[in-house]
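> need coordinates for the following:
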Amino acid sequence: MAKTADDDTAEGIASTDLVTEVEAGPALSVPDGPMAAWLEDHFEAYADEPAALIREGDSFEDVRFAELLEEARAVAGGLLELGLEPGDRIGIRAPTRYEWSVADVATHLAGLVLVPVYPSFSADQATHVVDDADASVLITEDDYPDELEDAVDEIVPIDDLPTAEPPELAGYDADDDEPATIIYTSGTTGDPKGCTITHRNLLAATAMVDERLSLESGNVGTCFLPLSHIYQRVGNYYLWGTGNAAAFMTVDDLKDELGMVEPELLVTVPRVYRRVYAGIQDQIAEMSGAKRRLMEWADGVAKAYGEGRSEGESVSSALAAKHALAEKLVFSTLREELGLTQVEYALTGAASIDADLLHYFWGLGIPLVEVYGSTEVTGPSTMNKPDSFRAGTVGYPMAGSEVGLAADGEVLYRGPNVMEGYWNNEAATADSIVDGWYHTGDIGEFDEDGFLTIVDRKKRMAVLDTGKNVSPNRVETALNRDRFVADSMAIADGRKFVTALLQPNYEAVLDLATDEGIAFDESATERDDSEEVVAVDPALLEDDHVHERFETALESANETLASYEEVGDYRLLERALSVDREELTPTLKKRRPTIEERYADRIESMYAE
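Now for the predicted structure:
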């Protein structure tokens, strides 16, 4: 029998002192667990259908549900032969790959608790995770820090997972409210905290996504985001629960692999969509004459059409005709070049995305919707729906859940996917979950139709020395709209006015240097494994032509901001913010204290009298 979400009424909850406004999602039936039984039921139901696509040379090969289940059972047996007992924690430190998911399913079957360790964690952070979780075994690739060898009893190579004839697997007897996984959040400060996620949490989150999407079986979804993060992992569970395949891809080869796979479901983050859009804008900038005018016209049509769809109103017949023409002349070709011809749903989560970008992709024919949530709620808490969305908002509450606002505007969340608590940290749990409500730390507001807008992180809200409140997120969103700005960080708290550190779109700057004949040290240009430029000669960024272009970007951003939010000065960064330099978390959130300390001189120079 299915379990249903709590049926407390919004009126009853709103009468408490804690919550001032409440919006509730539709009813939800959470499947019976545990995860082992749920996975087996679905894997057997879709036994002959593809469960995974794996890159083999120049093509992708299918792995059937029956094959994946057989592999996972054997690995479950192998892990138990290491002496592990049901309920024991086992770490996994590896990038996203098929074997990661085999281990994931295997631990559910064996009744073990999987503890992901981000490969980008420092040796101290990784050691903290396995120590805090008391994990005695670690599955990993070869390049692990030496400190981890001393922190666990056994290292298991992910390329050679142990196998054995499985005994009676204890995972089928696990209680729905027992821990299924412990996921350590990559916070911007302090040691990572372990979110204790139960079987019921995972099943509820998966059912919530299923209520919002309607993907039929036999299709393909992407899997290239970190499986160490709950977002991609729940995405895979959703795919498997609906009889669809997860295509294991790599970020470095994403463009080619999207064309090879042609997915129906795209699961990714704003940075990927921004990169795609910036690439299109760079192509347009290199064009001339009628072709450039056509592309610029189509760009405007896409945004106007997407904005019309976002407001839930029928677009005018004139705009519909323009869109049909742009579809024929431009959009269909662009989708083919991007490998997105079959996309039915495109999800974006883990960070905010600009409404203009959402409008553009909708106009392009890619139904892009924003998901809002966190590890503490096993992924989703609100989500737009393709047939009911509003760009600039994060949608409305997931089925079976409630979203409330505290008196200070903090977003509160309650539902069957809220974690049990922080592992080994009762104090942090008590601070975060009060009367069943998870305190998100975000400031938000509802519109008249119940769509939620996230204003900023509660701790990030800045107050100028004039007393005016500034949302750094709002300022950064305005700056990031310009194709020459890859990322930005607003500085405001306690200051006279707002300033910003800007990470340029280095490709665009290099193109400008070529066009204007700017001399610079080309040997200082650095590229990452995906050939994206991540550093340039600092002298290049001091050129007058470059500064003129960024002054234009600043003026455009300031036109959309209140007078007290306007950016008064900026500094350009010659090197991209990165996880390796501990400026970004593994989920690409900025570590502001680190960045502010590293660039303190530049920041202070903007406020010098």
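> C-alpha from now on. contacts and neighbour counts both.
OK.
> start to end distance for stretch 443-461?
Stretch 443-461 stretches 9 Å from its first residue to its last (CA to CA, to the nearest Å).
> oh, that last question was meant for stretch 21-32, not what I typed.
In stretch 21-32, first residue to last residue: 31 Å (CA to CA).
> stretch 578-589 too?
For stretch 578-589, the first-to-last residue distance is 10 Å (CA to CA).
> what does stretch 421-432 give?
Using CA to CA, the two ends of stretch 421-432 sit 8 Å apart.
> let's see this one next to it:
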Amino acid sequence: MATAPRVGGLADVVFDHADSEPDRVALARKDEAGHWQEVTSEQFRDEVMALAKGLLAQGVRFGDRVGIMSRTRYEWTLFDFALWSVGAQSVPLYPTSSAEQVFWMLHNADVSACLVEHEDHAMTVGSVIDRIPGLRKLWQLDRDPVAELTAAGAHIEDDVVHRHRMAVTPDAIATIIYTSGTTGRPKGCVITHANFMAEADNVVMRHETVFHSKPGDEAATLLFLPLAHVFGRMVQVAAIRGRVKLAHQPELAARALLPDLQTFRPTFILAVPYIFEKVFAAARRKAEADGKVGPFDKAVEVAVRYAEALEHKAFGTASGPGAALRMQHQLFDKLVYSKVREAMGGRVRHAMSGGSAMERRLGLFFAGAGVTIYEGYGLTESTAAATANPPERTRYGTVGIPIPGTTVHIAEDGEIWLHGGQIFQGYHNDPKATDAVLHDGWFATGDLGALDEDGYLTITGRKKEVLVTSGGKTVSPVALEERVRAHPLVAQCIVVGNDRPFIAALVTLDPEAVTHWLAMRGKPEMPPSDLVRDPDLETEVRRAVVAANTLVSQAESIRTFRILANQFSEEHGLLTPSLKLKRKAIEAAYSVEVDALYHT
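Below is the predicted model:
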């Protein structure tokens, strides 16, 4: 188990690494031509130092809070470590936040300066700036504030930054990360330098072997998760502390992400299930378009059986894959699995997944295809991962065992409680909310779960999301939604039924999958309003619903569903920035459609 140091803060490692390995490649960034340029430990240290001096020159002081509103990019990491070098605190803002959300976070955190990515963000902040009198500085990334700040601080001695850095203690606040607000106004989670150190160092210590594609090679990861989200920030800190070459990609969309995976070629990635679902769906669509869907589906079955056999062997319940299965697996490795790995750059052999549940079968397929995905679980309040599957004994469909230094307890009502060095200090300026979830160092997560005989955690739902029908039946919607969403044509699914006579669902479609499905069946493109009434498409979605219903009793099953013409989007306030459903907002926006489910 790794424990946080007794002295120092997160920026120290940048300076330590530059002293011990100045020429080691620490990061990579794209130049204007789109080519990856290497950044050594020494170069990164020098850039952090120059920016830190500029921040001091422009009035940022020890303990000040600075907002960062940007997509995932190199400069975010640079600003984070420069701010920590002078004892300041970063406050991430999602790039898609509304003006009112931006106001609330900047005001609540008492931010004195803000970094935004471009003009639109600047206008969003500008529209509320008169209500935030403490906000004195606004920098815009597309106007090269790094050069401006570097020039402004050129006259300041390095020792001034070092004195600030040496004054940072592990219990000092590193950042205030606001929750994504699925159940109301976002709350600011106060996370210290010690919280990040305990989290990142234990994850690195437990999983360092999986950062490499083969023993002895360099470890490299492409970070495409939002840095405004705790998962992305943990990856950033862990990569810098763990000497993992780090690059950034600002878009989660497959069309932008996949080319960068090809050129950067990471050895492992950290992602949400959505990414792995997209990679799998794209591979299957290509196979179908090439007239090879039969062999592809056979390859999937072989991969799943092969991974299951290895899983049984790891837990001592069977001897592993038999000779015939090994031969089939070897054949499909050349024909199918190698192409799936190539879509992720070719070197990825391991990945970590969090943010939401991954279907067991999908995890088994990727493991059988040569990319083991270690599913984990955590929250903003636990500085990301509290549990993760261990490399040597992965149990697919679970979120693993506690990471070193963490304890998991299941309360009498099934709620998951967590204890460890990464548990946050509380909600900023909200003692009532803090007292509701922190109990003598234990954090009551609000999530429901169960531990099996080997200590592996399975998430079964969320306390506030449990539905109670008018007949008194209690239903956790998550497992049903995940199974419906496993169908290639389905993008999203929300299960409804609170105070209603039975359970029903609203379903949205994946446009790429639908376009492919229409083409393969010789059907013409049609407007969404006609598409949702297509009887063949409805039959496909019904299959997904029937498959989901096999997980539950008849009283908990989805009785009816409605296909919607448009997806739930963050822009319309129906998804959080981490792509979680805002249930109340969706039910309000689609109240007519929900009512119709019960009056047909």
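> which one in structure 1 is aligned with residue 440 of structure 2?
The equivalent of residue 440 of structure 2 in structure 1 is residue 435 (alignment by TM-score structural alignment).
> again, but for residue 501 of structure 2
Aligned partner of residue 501 of structure 2 by TM-score structural alignment: residue 496.
> ok, its match to residue 132 of structure 1 distance?
From residue 496 of structure 1 to residue 132 of structure 1 the distance is 43 Å (CA to CA).
> and for residue 290 of structure 1?
Per CA to CA, residue 290 of structure 1 is found 62 Å from residue 132 of structure 1.
> all strands for the stretch 451-600 of structure 2, in order.
457-462, 467-468, 474-475, 490-496, 503-509, 558-563 (DSSP state E, counting those that start in this stretch).
> kindly reformat these as TSV containing distance to residue 132 of structure 2.
Converted to TSV, the strands of the stretch 451-600 of structure 2 look like this (distance: least, CA to CA, whole Å):
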stretch	distance to residue 132 of structure 2
strand 457-462	35
strand 467-468	40
strand 474-475	44
strand 490-496	37
strand 503-509	39
strand 558-563	43
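> okay if I get those as JSON lines plus mean neighbour count and distance to residue 382 of structure 2?
Formatted as JSON lines, those follow (neighbours: other CA atoms under 10 Å; distance: least, CA to CA, whole Å):
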{"stretch": "strand 457-462", "mean neighbour count": "20", "distance to residue 382 of structure 2": "16"}
{"stretch": "strand 467-468", "mean neighbour count": "20", "distance to residue 382 of structure 2": "26"}
{"stretch": "strand 474-475", "mean neighbour count": "20", "distance to residue 382 of structure 2": "27"}
{"stretch": "strand 490-496", "mean neighbour count": "23", "distance to residue 382 of structure 2": "27"}
{"stretch": "strand 503-509", "mean neighbour count": "23", "distance to residue 382 of structure 2": "32"}
{"stretch": "strand 558-563", "mean neighbour count": "20", "distance to residue 382 of structure 2": "34"}
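> the ones you listed: which one's closest to residue 285 of structure 2?
Checking the strands of the stretch 451-600 of structure 2 against residue 285 of structure 2 by CA to CA gives strand 490-496 as the closest, at 14.0 Å.
> mean per-residue distance, the closest one to structure 1?
Mean deviation of strand 490-496 of structure 2 relative to structure 1 after superposition (mean CA distance after the TM-score superposition for structure 1): 1.1 Å.
> report all helices and strands that that strand contacts.
helix 478-485, strand 503-509 (3 or more CA pairs under 8 Å, 6 or more residues apart in numbering; DSSP states H and E).
> pull the number of nearby residues for the match of residue 440 of structure 2.
Neighbours of residue 435 of structure 1 under the rule other CA atoms under 10 Å: 8.
> one more: residue 129 of structure 2?
Residues near residue 129 of structure 2, counting by other CA under 10 Å: 18.
> and residue 290 and residue 132 of structure 1? Which one has more around it.
For residue 290 of structure 1 versus residue 132, neighbours defined as other CA under 10 Å are more numerous around residue 132 (16 against 9).
> what do we get in structure 2 for that one?
So, by TM-score structural alignment, residue 132 of structure 1 is matched to residue 108.
> again, but for residue 405 of structure 1
In structure 2, residue 405 of structure 1 lands on residue 410 (TM-score structural alignment).
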